[in-house]
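**Student:** Quick one, what's the 3D model for this:
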Amino acid sequence: MRLDYQKVAVFGFSARTGLALVKYLSKFNLEIIVVDSKTREELETLIARVDSKNITFDLGGSGDKILKSDLIILSPGVPYDLAVLKEAREKGIETISEIEFAFRQSDAEIIGVTGTNGKTTTTEMLGAMLSDLDGRSVKVAGNIGIPFISIIDQLQAGEKVILELSSFQLEAVKEFRARIALYLNYSPDHLDRHHNESNYKKAKKNIFLNQRENDYAVIDLDDPYLYQLKDELEADVIGLSSKMQDADLIIDHIRAYYQKDNVNLLDFRKIDLPGEHNRKNAAFAALAAYLTGQSLEKIQMAAAEYKLQSHRMEYINNKKGYIIIDDSKATNPDAAIKALKTLDQDIILIAGGQDRNADFSDLASIIRKKVKTLILVGETAEKLALLFKNDELELIRAENLKEAAEFGVERLNQNNTLLLSPACPSWDMFASYKERGKIFKETVLKNVN
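**Tutor:** Below is the predicted model:
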């Protein structure tokens, strides 16, 4: 491999993507410019992990040194519309994402997975289904926590790789092409980063960029936005549905049936996944595995053995046998709606978190139908409370998550459910949704037991 650049800038020196990019670029005879808004002191540990001989650091400032580079590669956390990046593009300096750069450096065949919710579950399940494909394991990377650039040296030409793709990663792709592109669902999200729905839609739609007629675009026909998108795509579109009997893949409570080939891809009676949304996630994964050439037996076996990650509709075992569910991964309203739909009435719901300017009106409608007690925390607590000022449900504002969990346990009995499904990110109070879920679990167990 070779790079025809003299100076390459890595914008965003993160512990995963930024570090992986710098390590990869260090193999070439070129100057690397590392830019980050954090100071050298804050990044001292990361800096110590690279050979800084050919690296120029521009830390804690405006990042103007990128204007002297030939190429700028962005970590996912860096917005494409920063003023200094706009200036760079005006000067003719190409600006791309790490996913785009890794794609250009690899001849692997990509199976891409995007969507507002369910990406990680679908990607993991698909990875399990393809863990043994013709005697080889298909690698998984991307938004799941493994930078694509960190594995390309392990990939041979034509070898398959599964990429979980966020809007941040897809925002700055140009030549990227997925052989199979899965778009699971759409709902507005990350509007603090993308500013409006149009920008968010444009970024996500890039998963279909450069696809050809012999590629596959797999979408959920029950999603209104994706349904109207189907006629715009160049690839062979395969539609899933739990409502339309003429869909290519029909999903019900019992099976995922692929009408095109007259085969049952999955028997849901042998799979332990709660909710229609998870059945769809499994069906997406199964179809991608089938299109890749995997046997039906291995697809079904992997789905049957798959367990959801922690903090995704995770049942918390407790001595009293109460139904307590940690769905801390529900970081937007649509995810919380899906969680509520899987449960019966009389729910004690804990919601709220970082304010991303999300629209909570659809969530409010289902809360009125199914929630008996609503406990609110975080930046969005007041905004959510205003939606229910004329409703009869019990409304409680908690100072923090521990207090919210304690209020929830006080009202818990054998006939109701305590659900943490925040509908918001965790970053106003926690480092991650995992930390939020961990504190919830510890608090409820302490108080229940």
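**Student:** hey, let's count contacts and neighbours off CA atoms from now on
**Tutor:** Noted.
**Student:** Check which helices and strands the strand or helix carrying I162 is in contact with.
**Tutor:** Per DSSP states H and E, I162 falls inside strand 160-164. If you count contacts as 3 or more C-alpha pairs under 8 Å, 6 or more residues apart in numbering; DSSP states H and E, strand 160-164 packs onto strand 109-114, helix 119-129, strand 139-142.
**Student:** Can I get those in a markdown table including distance to D359?
**Tutor:** Listed next are the helices and strands packed on strand 160-164 as a markdown table, based on distance: least, C-alpha to C-alpha, whole Å:
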| stretch | distance to D359 |
| --- | --- |
| strand 109-114 | 21 |
| helix 119-129 | 21 |
| strand 139-142 | 28 |
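**Student:** between those, which gets nearest to T17?
**Tutor:** T17 lies closest to strand 139-142 among the helices and strands packed on strand 160-164, at 9.3 Å (C-alpha to C-alpha).
**Student:** Which strands or helices does that closest one pack on?
**Tutor:** helix 119-129, strand 160-164.
**Student:** can we see that at 6 Å?
**Tutor:** Applying 3 or more C-alpha pairs under 6 Å, 6 or more residues apart in numbering; DSSP states H and E, one finds that strand 139-142 contacts strand 160-164.
**Student:** Which elements pack onto the next helix-or-strand element following the strand it packs on?
**Tutor:** Next helix or strand after strand 160-164 toward the C-terminus (DSSP H and E): helix 167-170. In this structure, helix 167-170 packs against helix 197-205, with contacts taken as 3+ C-alpha pairs under 6 Å, 6+ apart.
**Student:** this one next, for a side-by-side:
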Amino acid sequence: MSLLTAQIPEWLETCLDSQVAILGAGKSGIGVKALIEKLGGNPLLYDEGTHVGEERLFDDSSAKAAGLVVCSPGFRHDHVWIERARQNGCRVIPEFDLGASLWQGPLIAVTGTNGKTTLTSFLHEAFSHVGIESFAVGNIGKPLCELLAEDRNLEAIAVCEISSFQSEQIRELKADHVLWTNFDEDHLDRHGSQAAYFKSKYRIVANARKDSLFVDSSVYDYGVGIGLDLPKAAVVTSNHSTGEMGLRGSVFATEPEKSNYLMARALWLSLELDESLLVEAAHLFKKAPHRMQYLGEKGGIRFWDDSKATNFHAVLGGLKRFEKPVVWLGGGESKGGD
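**Tutor:** Just a heads-up that it's a prediction; the model follows:
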């Protein structure tokens, strides 16, 4: 099924009669613009930055002219432009909501403090390995709206990496399966508190099917601790060793990647797919650059690039792999951790 034959939600058809304001002229915003144009709507880009193009500032007259406002992940829920849109009666949704409202196939949501990209990539490649059409979209680099605008098969599986920035305002995203890799302190500059950060991700769970949820114990413990509803049965555990699961020699042979494999395995078995084929895919899988990437050896010292470890939890996970003394080189602003 293509976009041209997909059923457009009634609320979206109504909104397309007016201008569609897109807040943010980055990759997500450009994807939304292409999609709205494909649907026959009238999109206008608004941006606070210095992009060269047609974007403009979102003032009161802009808000009065718009029926729908689609915001990019960089816009906080309390941004003055979003408040202005709501005050003028606009429907405000994030980019992921727009894409999810049009997607016709299964939608797998992958979130977590760390490991999202690796798990998203692996699931996509594992499905491809067994001949199941899927797309890896979202925070991994390709917005869901951009994929829709390309008129791909909307009945394929969408494996969506979703960050807390993308999930904090969702309403239309109703995932068929949710995998929450782990939880630890991060993005407090955006969310204000660890509880608010957790709840921004929990919105994915609250909107999704409850019978296909897979979480790490750190997610369960924190969520239950602040009074949220998470089933104990959703916690992914395994008593099998790396050797017993046939993972020796693969990137999933050690932590933290082993935990990603266990998440993928839990979903895979729930879909009644052949586990031996998942093991085959694991041995073929190569991680994206800058994720514990071996660079070489000089003067008896081995050098590794783990620059995608952008928070305290991720750094600790990487350092635990080494038995010999390690000199860690890092920088940037603190996101918490001690």
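**Student:** quick one on the thing from earlier: list the contacts of the strand holding I162 of the first structure.
**Tutor:** Residues from elsewhere that reach strand 160-164 of the first structure (C-alpha atoms under 6 Å, 6 or more residues apart in numbering): 108-113, 138-144.
**Student:** Which part of the second structure matches it?
**Tutor:** Aligned by TM-score structural alignment, strand 160-164 of the first structure falls on residues 157-161 of the second structure.
**Student:** hang on, the earlier thing: mean distance, the strand holding I162 of the first structure to its aligned residues in the second structure?
**Tutor:** Compared with the second structure after fitting, strand 160-164 of the first structure has a mean deviation of 1.0 Å; criterion: mean C-alpha distance after the TM-score superposition for the first structure.
**Student:** Run the chain-centre distance for that strand.
**Tutor:** When distances are taken as C-alpha atoms, centre = their mean, to the nearest Å, strand 160-164 of the first structure is centred 14 Å away from the chain's centroid.
**Student:** got it, and stretch 169-189 of the first structure?
**Tutor:** Mean-position distance between stretch 169-189 of the first structure and its chain equals 11 Å (C-alpha atoms, centre = their mean).
**Student:** Would you mark the buried spots in it?
**Tutor:** By 16 or more other C-alpha atoms under 10 Å, the buried positions in stretch 169-189 of the first structure come out as 169-174, 176-189.
**Student:** try stretch 32-47 of the second structure
**Tutor:** Buried, per 16+ other C-alpha under 10 Å, within stretch 32-47 of the second structure: 32-36, 38-39, 41-47.
**Student:** Same question for stretch 266-281 of the first structure.
**Tutor:** Of all the residues in stretch 266-281 of the first structure, those buried under the rule 16+ other C-alpha under 10 Å are 266-268, 271, 273, 275-281.
**Student:** and what of stretch 65-78 of the first structure?
**Tutor:** Going by neighbour count (16+ other C-alpha under 10 Å), the buried part of stretch 65-78 of the first structure is 65-67, 69-76, 78.
**Student:** For I219 of the first structure, state which of those is nearest.
**Tutor:** Closest to I219 of the first structure out of these is P76 (24.2 Å), distances taken as C-alpha to C-alpha.
**Student:** on that earlier part again, the helices and strands packed on strand 160-164 of the first structure: which one's closest to A217 of the first structure?
**Tutor:** Proximity to A217 of the first structure (C-alpha to C-alpha) singles out strand 109-114 among those, at 9.7 Å.
**Student:** counting contacts, what elements does the closest one pack onto?
**Tutor:** Using 3+ C-alpha pairs under 6 Å, 6+ apart, the elements in contact with strand 109-114 of the first structure are strand 160-164, strand 180-183.
**Student:** now with 8 Å?
**Tutor:** helix 119-129, strand 160-164, strand 180-183.
**Student:** can you put these in CSV and add distance to A336 of the first structure?
**Tutor:** Formatted as CSV, those follow (distance: least, C-alpha to C-alpha, whole Å):
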stretch, distance to A336 of the first structure
helix 119-129, 15
strand 160-164, 21
strand 180-183, 19
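**Student:** Can you say which of these is nearest to G437 of the first structure?
**Tutor:** Among these, helix 119-129 comes nearest to G437 of the first structure, with 16.9 Å by C-alpha to C-alpha.
**Student:** Packing partners of that closest one?
**Tutor:** strand 109-114, strand 139-142, strand 160-164, helix 276-292, helix 296-305.
**Student:** between these, which gets nearest to D252 of the first structure?
**Tutor:** Of all those, it is helix 276-292 that lies closest to D252 of the first structure, at 8.3 Å by C-alpha to C-alpha.
**Student:** where do the helices sit along the stretch 201-350 of the first structure?
**Tutor:** Using DSSP state H, counting those that start in this stretch, the helices found in the stretch 201-350 of the first structure span residues 224-229, 276-292, 296-305, 333-341.
**Student:** Now render the ones you listed as CSV, adding distance to L363 of the first structure.
**Tutor:** Shown next, in CSV, are the helices of the stretch 201-350 of the first structure (distance: least, C-alpha to C-alpha, whole Å):
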stretch, distance to L363 of the first structure
helix 224-229, 17
helix 276-292, 16
helix 296-305, 30
helix 333-341, 6
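**Student:** Looking at those helices, which is nearest to L43 of the first structure?
**Tutor:** helix 333-341 (34.0 Å).
**Student:** Where does the counterpart of H77 of the second structure in the first structure sit: helix, strand or coil?
**Tutor:** Structural alignment (TM-score structural alignment) places H77 of the second structure against Y80 in the first structure. Taking DSSP: H, G, I helix; E, B strand; the rest coil as the rule, one finds Y80 of the first structure in the coil state.
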